[in-house]
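Trainee: Sharing a model prediction with you, sequence too.
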Amino acid sequence: MDARSQRRRLACAECTRKKIKCDKVIPCRNCSRRGRPCYRLPQQTTSERAIQDCLQELQATLRVVRQSQTATPVLEDGTISVPSSPEQQSLLPEPVPSRSDRPEMHSAGVNEDTEVEDAATILEFLAWGRRKVPAYGSPHRSLGDVTLDDELDLDETSHLRLTNDSPLDLLQLLLPKPKCLQEIVRYHCDCLLWYHASFHAIVFQSELGDFVNKYGCNVQNANVDLQWVALLFAVLTGSMTCAPPTVALSWGFHEQERSAIARRWFKAALVCLHRADYTSNHSIYSVECIATMTMSAHMLGHSNSHSVMLATAVRIAQSLGLHLLGSSAHDHPNSLVRKEIGRRVWTELCIQDWFSIPFSESYLIHLLDFNTGTPINCKEDDMVPLPDEVPTSVTYYRVLYQVARLMPWLQDDMAKLNTLYTKYEHVLRYDAQMRTLVSKVVPLFLKNAPLHPSWPCYVPWARHCLIISLAHKIIMVYRKFLWPSFTNLAFSFTLKTCIAASKTILRECKQVAEEEGPILWIYHAFAVAASIILCLDLLFQPPLDAEHHGHRELVEDTIAILSRSNSSMIAKRGLTILRLLSRAEEGQSLPGSSQHELAIR
């Protein structure tokens, strides 16, 4: 049997050493009777092995590049001009100037395989706990999610462990007191809903009022829809995962309980969906629940399983007709709120589907297969359409939706082309198209206009998110040419652009870390992606490069920020990757350091 498919060892280290039966509870009965310390031996995770393998491949590539003596670029850089306007420079990063002291780069055998399967992409996916789709029939298989639960010394047979067959009484124990419950929900509506807009705040809070006042917070009441309870747990999980420690403490949750209860609430949402047979009994609540869970799924280490949940949500949404809602201009006043809820959650599903294209090189929702319009920019108390310059809870993701719409077009167009030249030419055009789009659709209050006292509290956070997200989308556009850009002069524009985008992300994340806003999953995920690019650039450029110190400083700052997170699996995995890359770069820059020494460090 493949060692990777074995279950986690539960027997303690002492019983394993003595080869005696262990009751698998820490501390176990044997160690307690003998007065010996009881603990489990740490096991190397699959992601750690994958990171080491990727670094070995990276070192082999570096050796090939350094041994090359002649340049063989595929095409001349600069043959295609990419226009930019002053308006575009405020949000999207521009390429950094060429380095005069960078040695001549050489082609390292660019082909269709290395174009896709590159170190930068693989390492970023490992930070998410995911892998690029392997070839069918390969020995690799999905190993499932690696979550924070895997680090707990809990007996897997514990009667408190949540499973799909857990009684509803156990779910009831997870709910906080009504006052605390409403405070946590209110935080999500006021401080997080702007990010995903997957439900209607006033409608949900009204339903919560009925749950508290009419049904006594009893999840077993016959009038309580378990799929709505799943949405409630998703909302609670989002708040507890993303709220800064001071806010969680104001609810009475210290760091240890906060981390544990967030994981339990996430699992409780899944249990509720299962108990409600949501794949057969289709409801808007299950779609809202799954869309809302996105902001906590990645942080808690459920990226793999959640991608399947999102695909399920798309099918449920289609069965409910959410893809055929048309424009709000034709809505009857009595159905306006209901249809807008449908448009909002459908739009969020589109955003998640299209921005996940790099993982599978495919997507579920085709632009020609739905007519649902963009949600209107409005306040939820009156639903009256407002100009784009008025900040509302849907403004941010309306902008993101417009950018996301470019991704399936890019994917389809790239699939039709046959040479690297024409593909790269197309990527450059999409870069220009994205910059033009951003200059037109981003309202002034999300740029650099002075903050107005009447604006919602989330406007500064939305600004940070938009800068970080747009910079990452630029990297996404160039992703297939990022790895060759480290060694091939033909793609030097890609390298300059991605380095500029990475520095933008890291500087913005550093600023976010100094504030008391929500801790969103993209801060960790995109910071890791940006740091990986800078680390790879450090490995390929000479140690005395003028930008060497600045890049290393940004990476070190990111490592320091990620190390302060106790509840993010992306941060934990990212730390492992960045520390290994930093160690490799330091070993390379030491005089007399050999590749063998670097490999065994």
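Mentor: Good, I have the coordinates. Numbering: from 1, shown residues only.

Trainee: drop to CA atoms for contacts and neighbour counts, all remaining ones
Mentor: OK.

Trainee: in the strand or helix carrying L232, what counts as buried?
Mentor: Assigned by DSSP states H and E, L232 belongs to helix 226-242. In terms of neighbour count (16 or more other C-alpha atoms under 10 Å), helix 226-242 has its buried residues at 226-242.

Trainee: Now I376: closest residue in space, sequence neighbours ignored.
Mentor: Nearest residue to I376 in three dimensions, chain neighbours excluded: P385, at 6.0 Å (C-alpha to C-alpha, 6 or more residues apart in numbering).

Trainee: Isn't that neighbour up against P375?
Mentor: No: contact criterion C-alpha atoms under 8 Å: P385 and P375 do not qualify, at 9.7 Å.

Trainee: ok, those two, which is more surrounded?
Mentor: Counted by other C-alpha atoms under 10 Å, P385 and P375 do not tie: P375 has more neighbours, with 23 against 12.

Trainee: for the more buried one, what are its contacts?
Mentor: Applying C-alpha atoms under 8 Å, 6 or more residues apart in numbering, one finds that P375 lies in contact with S328, E340, R343, R344, T347, V394, R398.

Trainee: State the distance from it to L466.
Mentor: Between P375 and L466 the computed distance is 18 Å (C-alpha to C-alpha, to the nearest Å).

Trainee: Structure two is appended below for comparative analysis:
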Amino acid sequence: MADSWMYSSASNSNANSGVPTGEGPATFSASALANSPADSKHVQPRVRRRNRLITSCLECRRRKLKCDKTAPCANCTRFKRDCLYLASSSDPGNQQRLADMKEKMGVLERNLEREVANKNAKAHFGGVHITKPASTETSHTHVDANEEEELGEDEEDLEPTPLAALDNVYEDNNDDELMDLGVQMGKMRISERVGGWIRPKLVDELNDTLKDVMGGKSRWSTSPLTVEHREPPKATPKIQASPKSYIGPGPGYIAPASRFFFPGTYMNTSLIDYLPSRTAADHLVSQYFMAVHYMCRAVHRQTFEAQYALFWGQIATGNEPAPSIQAVMFAAMFSAAVSMDETQATQRFGTSRSALIDSLRSGTEMALAKANFLRTTRVDVMQAFVMYLIPLIRAEVSRAHSALVGTAIRLAECMGLHRDGSHYSMSPVEAHVRRLVWHQLCFLDMRTCEATGPRPQIRPGDYDTRFPLNVDDADLLADPSPVGDMPYWTDATLMRIRCEAVELRRSLWFDMVQIDRKKKSLTSVVVKVQKTWNNMTQKYFAMMNDSVPFHVLAKHILTLGLQGCFLQVLHRYLFSTSQRMPDRLRQILIEAGLTQMENAIALETNAELAPWAWYRGAFNQYHSALMLMVEVYAYPMRKDAAKIWKCLDYIFDIPPHLSPKQKAELVITDLRDRMEVYHQMRKLRATTQMEERIGSISKSSLQHKAEDTVPLSQDAEALNSYTSMPPANFSPPPPAMNDSTGSGSRQPSVARNTDVAMLMEDIGWAEWDRYFPIEQNSGELNVENFDFDNFNGGLSGPPLDSSAFAMAANTIPSELTMPSNQDLADMSFSPAYFPVPNNMDDSHRFRHQK
């Protein structure tokens, strides 16, 4: 399953308010670019075409002879040549086509000049040192670009990192029993796929990032810390955690069983074996409508309640309900059990949460098997299958989950769910349910694509199923039924927000492929995200009341989804091969990551949002945290460094008495070591093209381990027993997760200042300024007169010396116990750390329109 792919002033939130909210066109002026941080001396004026009328004959023009313009001319008569003249035309269209042709010739010439110049270009610091690809190198995206958009010359130098790929290949001798969930780093999990892109050289990227900063190659290398960083780096203290503490599944992981795919496996089981009592079922259904239904809507409430009454009525008369009804009921109760915490399960049902989940999961799989879900054409069976997948696919996603989603998509298409019900004169309720089921599949498709890849199975244009109407469930039973969206908050508003956000993310995924093929401009894609942000915030924020917790939840989800789109588009350009990312783009990228982290933390820590926090992992995995950590590590003078460190302290549970520099080095080093262990176990292979394009890769840190470090492979035998896939018929929560200070994110970058400065003309700034006004997106990222001697990220206390740093690291136990769900629910943070969600002055939180 990252970036990928922004800084706002602490003193002036309006000038740097994250993603700009200004929607109206702004007049483009030369002064805007003159005030931008880019070096204007690199800007070259376009060649002016005179478009003169050609009056000489072609032969004289070719030989550069003076033509007397007769027919035939004297030169052609003398040498017996055919005297031909261009037909005179005053058509402005022909003149424009001629000018365009000349302009394209000029673009080709400039491209050739750049290709020759880039062969001798210096390496770009901030990751693995790479070289420009050959012009004949082909793209391995396997995605057809069906749109073509003329590119301006101003984006041709801006390239994504070549260290990210869509496809991954493994060696044949790897361990298939190893869980494919990745590495746990604090509150996030990172695998070989970050932000939807494979990063086979992530360990080398982190190594080079550490070496660049420690070697004084960052932008602040002229600070008083330069001498310290240019010294040979000393052995950094390591958090010696065993691999089994961070590679195994977490407490939220639920493994699906495979036996319900095969007929005859549930012949000896019956409904009574898994059915809870009527009282327990009533509690579960009540929990479903409170914590699951509004968050992950997949049923029409009144229809479900009628089916629930029929279900128990048939059981009371001694009749077995239809398998399709059984599947829907068990799927709802299973989702409700997952949404509970341990205390709720024990108090209400007198059993552990894991036992309750396991029983209802098995009951759901039994009902689906009896309903023949692999060959059914009943919508309610597919509805039950999707309801079963929703609680499985959250923060920790394996390929087993991805395979189930792929199966569900193919089954849904076979029964026509990708066609809107209005084409078949269906009832409003039936069409509404079909839309809910299909768009839940769209979300699950994107989530599994990001986590396991390789690409979305559902493509834009493959379906015409409309969004669910923004209406209450009861309105669909009225006569006449509504035919349009309501302009106020309804039962389906949150689901509608999620559908629109997923639709944008899906289109962006294919837009990025077209950008790589030079068939779409980066400016147009980023502007599309900003337009959607402006439209959705203007439309839906007006419906919300900050005093209603569920409305606050909807704001967080909308912000997480759309701010993640900026990261999705821009994060790969933070590692441009030879050009530095312009500061105005960098500002958008970093501010989007900060906004996403703040909203994710608020969703997790706000006690009023606790009933819906169980599904938070499906919306955000804190992948932007590593990107921001590397940014403030390499550029500690950033204006938002203090806010970023407050978020990072919570995400990675870093010892507070360390200085920010020590925190970053501790976390990045630990992530590097963990990812190297994981890559060695997974045996991921990089393409030969990628290997050839890497100029000077740092050797693996495991190959340079000194004798003072503990070998990381000493727990291999214990790891095999711990990370083995659980039995197919059982999925209890694993033992308590152990973890050390860690981090995870999309990709680090330490950019050089002058050697690879990217031209400000690499973006269409005229279009850019219409949606990102220079007043809000100035590109001014740093604090003036930053004191590098007191590099502490805005926290109190002097930095620790090396001996104190080693002492702090040695006090951390080798196996850190993850807090329980109850402990997380009871956590609270002061407003000084995280502003309250309904604080309308916090422009970083919701980015209200001005």
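Mentor: That came in fine, so what should we check first? The shown structure was predicted, so the numbers you read here are calculated from the model rather than taken from an experiment.

Trainee: Identify all contacting residues around the helix or strand following the helix holding L232 of the first structure.
Mentor: Counting by DSSP H and E, the next helix or strand C-terminal to helix 226-242 of the first structure is helix 245-250. Outside helix 245-250 of the first structure, the residues within contact range by C-alpha under 8 Å, 6+ apart are M240, H254, E255, R258.

Trainee: Any buried residues in the next helix or strand after helix 245-250 of the first structure, and which?
Mentor: Next helix or strand after helix 245-250 of the first structure toward the C-terminus (DSSP H and E): helix 255-275. Residues of helix 255-275 of the first structure classed as buried by neighbour count (16+ other C-alpha under 10 Å): 258-259, 261-275.

Trainee: hey, where'd the helices end up in the stretch 501-650 of the second structure?
Mentor: Secondary structure of the stretch 501-650 of the second structure by DSSP state H, counting those that start in this stretch: the helices cover 522-540, 549-570, 583-605, 624-634, 641-652.

Trainee: Kindly reformat these as TSV containing distance to D273 of the second structure.
Mentor: Output for the helices of the stretch 501-650 of the second structure, formatted as TSV (distance: least, C-alpha to C-alpha, whole Å):
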stretch	distance to D273 of the second structure
helix 522-540	46
helix 549-570	37
helix 583-605	36
helix 624-634	45
helix 641-652	42
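
Trainee: Out of the ones you listed, which gets nearest to D826 of the second structure?
Mentor: The closest of the helices of the stretch 501-650 of the second structure to D826 of the second structure is helix 583-605. By C-alpha to C-alpha, the value is 8.4 Å.

Trainee: For the closest one, which helices and strands make contact with it?
Mentor: If you count contacts as 3 or more C-alpha pairs under 8 Å, 6 or more residues apart in numbering; DSSP states H and E, helix 583-605 of the second structure packs onto helix 549-570, helix 624-634, helix 641-652, helix 843-846.

Trainee: Swap in 6 Å and give it another go.
Mentor: On a contact count with 3 or more C-alpha pairs under 6 Å, 6 or more residues apart in numbering; DSSP states H and E, helix 583-605 of the second structure meets helix 549-570.

Trainee: Would you mind measuring from A322 of the second structure to V381 of the second structure?
Mentor: 11 Å.

Trainee: make that A664 of the second structure, sorry
Mentor: Counting by C-alpha to C-alpha, the gap from A664 of the second structure to V381 of the second structure is 49 Å.

Trainee: quick one on the thing from earlier: among the contacts of P375 of the first structure, which recur in the second structure?
Mentor: Retained in the second structure: E340, R343, R344, V394, R398, out of the contacts of P375 of the first structure (criterion both residues aligned by TM-score structural alignment, their matches' C-alpha atoms under 8 Å).

Trainee: Which members of these are classed as buried?
Mentor: Taking 16+ other C-alpha under 10 Å as the criterion, what is buried in these is E340, R343, R344, V394, R398.

Trainee: will you turn these into JSON lines that also has secondary structure and distance to C31 of the first structure?
Mentor: Shown next, in JSON lines, are these (DSSP: H, G, I helix; E, B strand; the rest coil; distance: C-alpha to C-alpha, whole Å):
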{"residue": "E340", "secondary structure": "helix", "distance to C31 of the first structure": "60"}
{"residue": "R343", "secondary structure": "helix", "distance to C31 of the first structure": "58"}
{"residue": "R344", "secondary structure": "helix", "distance to C31 of the first structure": "56"}
{"residue": "V394", "secondary structure": "coil", "distance to C31 of the first structure": "57"}
{"residue": "R398", "secondary structure": "helix", "distance to C31 of the first structure": "58"}
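
Trainee: still on that earlier bit, with respect to T669 of the second structure, which of the helices of the stretch 501-650 of the second structure lies nearest?
Mentor: Smallest distance to T669 of the second structure across the helices of the stretch 501-650 of the second structure (C-alpha to C-alpha): 11.5 Å, for helix 624-634.

Trainee: any idea of the angle that closest one forms with helix 549-570?
Mentor: 60 degrees (axes from the mean of the first three to the mean of the last three C-alpha atoms, to 10 degrees).

Trainee: quick one: buried residues of helix 624-634 of the second structure?
Mentor: For helix 624-634 of the second structure, burial by neighbour count (16+ other C-alpha under 10 Å) applies to S624, A625, L626, M627, L628, M629, V630, E631, V632, Y633, A634.
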